[in-house]
Structures are given as structure tokens and as C-alpha cells.
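*Asks:* Predicted structure and sequence below. I'll ask about it afterward.
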Amino acid sequence: MNNDITMPRSLNYIDGQWCHGGDREIPVYNPADGSQIGSIPCSDAATVDKAVKAARAGFENPEWRNLAPMAREALLHRLANLIEENAEQLAKIESLDNGKPIAFSSTLDVPLCTSWFRYFAGWCSKLSGKSLNPALQAAGSHHVYTRREPIGVVGAIVPWNFPLVLAVWKLAPALAAGCTVVIKPAELTPYSVLKLAELVDQAGFPKGVFNVVLGDGSTGQAIVDHPGVNKISFTGSTAVGKSILRSVSHDLKRVTLELGGKSPTIIMPDADMSLAIPGATQAAFVNSGQICFAGTRLFAPRKHFEQILDGVADAASSFKIGPGLDPTSMLGPVISQKQMDGIFTRIDSSVQQGASLHSGGKRIGDAGYFIEPTILVTDDNQNPAFREEFFGPVLTATPYDDLDELVALANDSSYGLAAHVYTSQLNAAHQLAAKLEAGTVWVNTQLSPDPNIPFGGFKQSGWGRENGEDVFEHYLETKSVIMSLGN
């Protein structure tokens, strides 16, 4: 293993202590070569119970509950500073564990985490209630106000495609609101969150405020089922999201879900092709396509169709594919053998059902889980390539003739997470943005989330919103206080 990477401990972090949990271990592999880089405990329900009780005690602890908002803000800034100071190690851990290129983990993933904590630190002192005038009572007869109170213990379940970034998307607003957290990273990619736990400890957060529980789906289920958890924040597959909803029906936990996507990229006939072609390529293939809001359905005008497809294929072929820790790599492996096998199964099924393979479609090398950027072509909206989320470097391209049918084609999906539009006409951009069934619409740009911009999905892409002021609806409860001023 790389000697210049200092790996964190492969242990749970509960109540400020590192500890084991459960009676079996889960191996963790480097997806670039399939070698084992460590193993983590598969924490059982008793370990989850220990973590939730620690989070509850941390929530009730006056050191946290009564902390002045500006003091909580200072803690978050201190954590952001520590992330910045440890940026190189965090980026290397992320690239080793997840396989993503160090060129991206060092310039995007880790810096974005710093920015997210700093942005949400500023909200600590801004989360106030309101003074209200009742509509049915005489003026001056009652004093009415609202309080915004932290929801309590948050169970955060994080996927493997952006292990650190998506953990921070949940942690930063939860902590800013005054909640406490039990977080479970994906068993495939636990180490960057464990490194973050070390930094939380160094920053001086009170014990129990931040807890990490390691394990697989059974561990996540124990968090979902625990009666001491007030809210679940989950990012992952739509199938698991639906399962979580069924599980919480017995106690009506608050839930936010950021789920799957099959997002359209629309290139209008008037688009600047020098912008649209590389943009569509990045939207589909960055992070080896392992992005929930990747632009994996391309709609291009028929008269430019071959030109666009050839341009996207040429641009994708220029991305150097290699191990994440190679500073020249632009595309890394997919996360696992299972993921790679599933992608190839979907490619084969799509071709068998009528899609044509324009380019790619092959494994690269015998070690690691590398897949060529792949383009499938179909105009059949029932083909798996059109409907299913591959979560890999696969783009489905469909030509169109009629602008009126374009929106119907783009919206023909059970998902509605995002959309990308390329056009030179401002009115067309606004009209499309209004008609597309997507939580985020990027115009002449792609894959650019921001801490101040709400993010989430329509339809089966999820419930609720991450980021921006909107996210606090999910981490705060509103309490109304009504006081009679009469004798």
C-alpha cells in the first residue's frame, strides 16, 4: 500500500472513543487493482444503540445544547480549517478508497467540504423564529412567536460515490442547526469519514455530537429502525429509499432522500457545439459516471446527431483512464467487481433489445474495475439504456426532430433529479427550465452544485432538499408559542 498515506483507524467512533462493534469484519478494497486496503467492523444493533444513546446524551449535554450560536459557528470554522490543513491526506485517502482521480479529489472534493462547513457555519446565528400577529384575535390580546429548535439525533447514511462530500452535505447543516449525528459511511468507502472523525475530535466538539458507525446494509437498517433517531438523511438508490420509507412508517421519523437519476442532457439546434459537446461529455463521464445527477440521456438534433456523438466519443477518448492516485488520471475505476458486472449486464441487455453500441463498451485491463466510456444509441423509450440508471460511464443518445416532443422525451423517466440544457437563446433556456421535471436545471454548464443552492429531486429521485436555506426545514422543528396578554 502507498506508504505516504496515513490511514485512520478501522474502528467506530462513538462518544469520542474509538471502539469495535459486531462479530465480523468487512474487507475494504482498492478498486484500481482489487487489493485489500483494510477491514472494518460490521456493527450490530447493540453498537448502533450505543451510538444513538451517545448522540442523545450529546444532544442533551448543555455544552452543546446551550452553546451560543457564534460558538457553534467557531467550532465549524475550526473543523473547516483542519480539513484544509489535512487536505492532502484526505484527498489521497479518498482516491485510494474510492478510486476517483486525485486530480479531482484534491481540487474539488476536499475543497468543497471546506467550503460547505464554512458556508453553514454562518447559518448558526441566523436560525431564528418569528413574531406573529394572530388572524382571529384582537390586536394586542396575544403575544405569539415561533421557535426553531433542532430536531434531535440525525441518522445519516452516505453512499460510496462521493464519500466525503455527501457526508459533509449532511453533517454541516445538521451540526449548524444544533443536532447530533450518527453517520454510517458506505462499507466500500469508509476511510475519509473516519479521517473526518479524527478532525472532529481535534476541533473539540463535545462527546457524542458526532458518531461514526461502520457496517453494511444491516447496520444502516438498525439506524433506520432505532427509536432514538429523530431523522434519517439518506443518499443512495431509489430501491433502498423506498425500503427506508416502509421501515419508518411505524414511528414516522422525519426522512430526506436523495436517490437515483437518469438525467437528460439537451443540446438545442442553436447550441454552441464547442461548449455543448465537451459539456455533455463531462456531464456523462466525470467520476466514471458514478454521479446521481450525471447527464446520462443525451438528446441531440438529428441533423447534428452524428457530429455530436463523434465529438463526445472523441472528447471521452482523450480522458486518461487509470488509478486514482496517478496524478495524470482523469477517469478512475468503477467502485467494485459487482458494480462493473452490473454495468456490463445492462449494456448487453440494452444491445440485445435493440440499442446500438456507438463506442466503448469494454473493460480495460485485467486488474481493477476500469470501463471504457460507452455510448449507446436508441430511440426506443422502453430500452434499458433509456430507462435504467447504470451508474457507470455509459451515455444513452437519442436523436430528435420535433422540439415539441423534446420535453416529453426528456421527462419520460421515473426520475427527476437534474437536467442539462445547451442553447444560445435565453428564452429557450427559460422555457425549457420551466417545463423540465427536474430538481436542478443547468444551462450551458454542468455538475456544479453550490452550498447556497437547494439540491434534490422530483418524482422517484427523492424527498426534500440538501443545501441552501431550504435544508434547515429538515433539521429544525418549528414550535408555536401563544400567550394571552389578558388579565
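*Replies:* Nice, I can see it. Computed from a predicted model, the values in this text were never measured in an experiment. Numbering: from 1, shown residues only.

*Asks:* Only C-alpha atoms from now on, for both contacts and neighbour counts.
*Replies:* Fine.

*Asks:* For Phe205, grab the count of nearby residues.
*Replies:* Residues lying near Phe205 (other CA atoms under 10 Å) number 20.

*Asks:* what's the spacing between it and Lys126?
*Replies:* Using CA to CA, to the nearest Å, Phe205 is found at 20 Å from Lys126.

*Asks:* Show me where the stretch 101-250 of the chain has its strands.
*Replies:* 131-132, 142-150, 153-157, 180-184, 210-212, 231-235 (DSSP state E, counting those that start in this stretch).

*Asks:* got TSV for the ones you listed, with mean neighbour count too?
*Replies:* Formatted as TSV, these follow (neighbours: other CA atoms under 10 Å):
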stretch	mean neighbour count
strand 131-132	13
strand 142-150	17
strand 153-157	28
strand 180-184	29
strand 210-212	27
strand 231-235	25
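
*Asks:* ok, second structure coming up, stack it against the first:
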Amino acid sequence: MSPTPAAEVTRYGLFIDNQRTAPIEGEYLDVVDPATGRVWAQVPNASAKDVDTAVSAARRAFEDGDWPGYRAADRAKFLIRFGEAIADHADELAALQVRENGKLIREMAGQAKLMPEYLNYYAGLAQMPTGTTNPLHVKDMVSYTVREPIGVVAAITPWNSPLLLLLWKLGPALAAGNTVIAKPSEVTPVSAIRFAELAAEAGLPPGVFNVVTGLGSPSGTALTGHPGVDKIAFTGSTATGQAIASQAGKTLKRVSLELGGKSPNIVFDDADVSSAINGLIAGIFGASGQTCMAGSRILVQENSYDRVVAELAERADAIKVGDPHDPASEMGTVACRPQFDKVRHYMDLAKSEGARLVAGGTTAEVDGFPDGLFVRPTVFADVSNDMKIAREEVFGPIASVIPFRDEDDAVRIANDTEFGLAAGIWTQNVQRAHRVAGRLRAGTVWINNYRKTSYATPFGGYKQSGLGRENGPDSLREYTEEKSVWVDTGQGVKDPFNPRA
């Protein structure tokens, strides 16, 4: 934390009621470029008082403002305008995120250009019929349901895909008529502030979308524990999600949690190996392995095991680690120093557990970036599913290759985890593909592909990978309450104690 910024460092404020606001206690955090190691921005470390100001703004906008009462068509029009503003600033938003977390510019640019399509989809959801009429056993009565916004939503987001994962919460929350306070990761706060500014420029009323920045404590805990917050939508680690759920339970806040994973990517002997290798590479080394859905456990049937290990190692060694702003780079940095240290710890741990290192296993040197947080794509073979490297989420570019005998063995190993976020199946046997997909305890299963998502498809996990679903046609349900309405169409209520009267 720094009391004053250096001359070349840009200082940002909180974004509350459509304007930048200085923190009440004057405390700021440094934002560091993981490729250069240099501080380039400072953001407020919001206090409980700052959080209270943001919640008050969101409550006013919800209870006294026009937003919840907007016609669905008008909320949809805003979402479309917001998408247009994002499209106009896509290059800026992509570059900001790369500077924050070291992810490849080509990946961040692709996400930024796709976000308007997400908003168009949410605009459509805002106008979908959401109520039902219900056949009753009671004479002369009609019953129907309506779905109404929950209220003030706290959206707490991670650093790996800062804006897309924020949008997964913000879009349906606004479409349903809620107001939102976003608390981005302290690693990637600047892009969220700029995102909120664009929403305001697109016409969102004051107080509807606010951003508070800061550490998990005090900022995050003040937000999740605030009595003025009605719903918490969180993406991050399972341990933090458990703490949030426990805290939310004290006031029965609504909660949706998108948490960790240790996802199996299963290669059968009859797979198209060349295609499978491409999918394995994308599944674990895309985003430097810093994704909840990373295919970090690679399960390979025995007859194909040696070939897959050899080709996977060769491909991993060939990946170009470099400047994340350079479109020619194939893998950027780890996002921050604590994560960099964690990845290196798991490299050492895997070696000590007896896993066989076949690629990487060290940091990477990149010309011109002596202080960059670069690591080499790493592959460990001969991993058993009881090793920590196979059971604990690393959130980095480390693949653990595990052999299996047959279909039953593959399913047993795949499901032997506390997580259940995603899985991949590689086979040319259509019956096996569907059969195994049905047996896997995971929220998303890809067949002969990996790491694809869409605004039209629900995403979320089984077991300790979370609660609820994001995206898809039912995503508005996560941000609405359902109300039953009964109407007497008969002659009114008779005297209950004298029914003949």
C-alpha cells in the first residue's frame, strides 16, 4: 500500500453513483504489471465506510430510482448500447486487462470483441416471458407467477478474465432489474472501473452499477457482510466461496458461487490423437493455466499413454512464452507474485511426490522482461490421483498425466475429486462419448473439444465447484425472486365458520 503515487503512476478512484470517488480513509493499493514488475496504477483500498457509501447508492437506485421499474424493453436497449460502447473501446479494454494480469492480447482482444454479443443475448433475456399460469385444484381461483429483481447484488470477480466474468454476473443482474456493486480482484481493478465508466456513458442511471476496489479484507468482507446487500455472486477459489457462503447464511443472502476445478481431460485409445493433443494443450496452457475449467488432469488410456505423453511434452516445450502484448506470443505471464510463487511450489511438490517431469518445470527467461512472472509450460507424467498435484487446484500451466485401464477406471479416476466443474472426452466411439458424459459428475462436459463457453449455455459446477449457473436461458433466475399471485374470480370469500351463509 502506498500513501502517494509516483509521477508516472495513474491514480484511480472508486466508482459510485456514476463518478470517481476518493476513498474516505485515503488508502491506496499498487497495481503491478506482471510482465515488467512495475507499478503503473493505484486504486483505493476501500474501507467499510466506502462500501457503505456504495451500498447506499445502490439501494437508492433500487428502491427510489427508476431502474427496477424500467420496461424490460428499455433495460434491453441499455444493454445493447452498453455493448456498442464496449465494441468502440474493445482494444482499450483488452490492453488494460493484459497490463493487469499478463494474459495474451489475442485472448483478451477476442473476449473484448465478444462481450457485445453477450450483452445482446442478455437484452433478449430481459424481454423473455418469465412467469407461469398454474392449474389449481381450487375452484374460482387463478394463480400466476412473476419474477422480480432480488435487489442489490454484490458481484465479486477474479483476475483471470476480469471483464468477461464480471459481465457473466452484471448482464443478467441488470437485465432482471437489480442494482450492482462490483468488487474486482485487487490484481485487476482498473479494467472494472473503466467498464463502469462506459456503462455510465451508455446511459445507465447513477447508482445502478458501482465499483469498489480493495483487498478481500476489509473491502470484500464489508461488502459480503453488509445488511444492504441482497445477493452475492462470486467467482474464485473454493475456500473463499465457502467463507462467503457461511457469512451469507447468517442473513440468508442469496448466493451463487462459481468456484475451483480439477477437471479431467480423458483420452481413449480410439481418439484422434492429433486433435486430442491440440485440445489438451488448449485446455491446460490456454490463459497460462489460470482458468477454473483448466483440463489439469489428463487421463490417458494405457495403449496410447506413451505416445500422448511424448507428443504433449514436445508441444509444451515448443510453446513460445513471451510478452503478452505481442500477438506472436503463445503464453504470457502468471498474473501476480503470490500466484507465481504458488505455481513454483507445486512444481517442486510434484517432483517430491514422485511425478516424472517431462516438460518445463522451471521459470522462463524472456528477453527484455527481466522481472516478468514467466514460467514454462509444465507436464508431469506417471501421476497418481492421490498426489496433491492431482487433487489440489494449482491455477497455473501444469498438466498431470494419469494412466487408466478402461472406461470404468477412467470414470472412477475422473470422479475421484472434490470438484466437479468440467471434463473432456476424446473418443471416436459415439456410444462411449455419450455414455461417459452421462457418468461424469461435472457441470460441463466437452466431447472431442475443450474450453469452450457461450452466453447461450449454462456454466457452473457440481460438488465443491459451486452453486448455481451462469449464462444460458435460465441465468435470470439467479437474479430474481419468484412471486405467486392468487386471484379470486368467483363471488368472494364466504364466512369460514358458516359456509352455508
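*Replies:* Arrived safely. On a predicted model such as this, the values are computed, not experimentally measured, just so you know.

*Asks:* Can you calculate the TM-score here?
*Replies:* Remark: TM-score between the superposed chains equals 0.96 [TM-score structural alignment, normalised by the length of structure 1]; 478 aligned residues with a CA RMSD of 1.4 Å.

*Asks:* Using a markdown table, lay out the strands of the stretch 101-250 of structure 1 together with distance to Ala315 of structure 1.
*Replies:* Output for the strands of the stretch 101-250 of structure 1, formatted as a markdown table (distance: least, CA to CA, whole Å):
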| stretch | distance to Ala315 of structure 1 |
| --- | --- |
| strand 131-132 | 56 |
| strand 142-150 | 47 |
| strand 153-157 | 35 |
| strand 180-184 | 37 |
| strand 210-212 | 40 |
| strand 231-235 | 30 |
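
*Asks:* With respect to Gly456 of structure 1, which of these lies nearest?
*Replies:* strand 231-235 (10.4 Å; CA to CA).

*Asks:* so what's the closest residue to Asp270 of structure 2 other than its chain neighbours up against?
*Replies:* In space, and not counting its chain neighbours, Asp270 of structure 2 is closest to Thr427: 5.5 Å by CA to CA, 6 or more residues apart in numbering. Counting by CA atoms under 8 Å, 6 or more residues apart in numbering, Thr427 of structure 2 touches 267-272, 433, 447-448.

*Asks:* Just the buried ones from the residues you listed?
*Replies:* 267-269, 271, 433, 447-448 (16 or more other CA atoms under 10 Å).

*Asks:* from the chain's centre, how far out does stretch 183-203 of structure 1 sit?
*Replies:* Relative to its chain's centre, stretch 183-203 of structure 1 lies at 16 Å (CA atoms, centre = their mean, to the nearest Å).

*Asks:* Return the residues in contact with the spatially most central residue of structure 2.
*Replies:* Closest residue to the average C-alpha location of structure 2: Leu165 at 4.2 Å, with CA atoms, centre = their mean. If a contact means CA under 8 Å, 6+ apart, then Leu165 of structure 2 has 157-158, 235 as its contacts.

*Asks:* rewinding a little: structure 1: which residue goes with the residue nearest to Asp270 of structure 2?
*Replies:* Residue mapping for Thr427 of structure 2 onto structure 1 gives Thr423, with TM-score structural alignment as the criterion.

*Asks:* Please say which position in structure 1 Leu252 of structure 2 maps to.
*Replies:* Under TM-score structural alignment, Leu252 of structure 2 pairs with Leu252 in structure 1.

*Asks:* Let me see the contact set for Trp18 of structure 1.
*Replies:* 11-12 are the contacts of Trp18 of structure 1 under CA under 8 Å, 6+ apart.

*Asks:* So it, which state does it fall into?
*Replies:* Under DSSP: H, G, I helix; E, B strand; the rest coil, the three-state class of Trp18 of structure 1 is strand.

*Asks:* number of nearby residues for Tyr400 of structure 1?
*Replies:* Tyr400 of structure 1 has 19 nearby residues by other CA under 10 Å.

*Asks:* Run a quick check on it versus Phe299, I expect a contact.
*Replies:* Yes. Counting by CA atoms under 8 Å, Tyr400 of structure 1 does reach Phe299; the two are 6.6 Å apart.

*Asks:* Overlap of the contact sets of those two?
*Replies:* With CA under 8 Å, 6+ apart, Tyr400 of structure 1 and Phe299 have common neighbours Leu406.

*Asks:* What is the equivalent residue in structure 1 for the residue nearest to the centre of structure 2?
*Replies:* Match for Leu165 of structure 2 (TM-score structural alignment): Leu166.

*Asks:* Determine which two of the contacts of Thr427 of structure 2 are furthest apart.
*Replies:* Asp269 and Ile447 (14.6 Å).

*Asks:* give me the number of residues near Phe285 of structure 1?
*Replies:* 26.

*Asks:* what's the answer for the one 5 residues further on, then?
*Replies:* Other residues lying near Gln290 of structure 1 total 22 when counted by other CA under 10 Å.

*Asks:* for it, what are its contacts?
*Replies:* 161, 334, 391-393.

*Asks:* Turn these into CSV, columns for neighbour count and distance to Leu406 of structure 1.
*Replies:* Output for those, formatted as CSV (neighbours: other CA atoms under 10 Å; distance: CA to CA, whole Å):
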residue, neighbour count, distance to Leu406 of structure 1
Asn161, 24, 30
Val334, 27, 31
Phe391, 26, 24
Gly392, 28, 25
Pro393, 28, 24
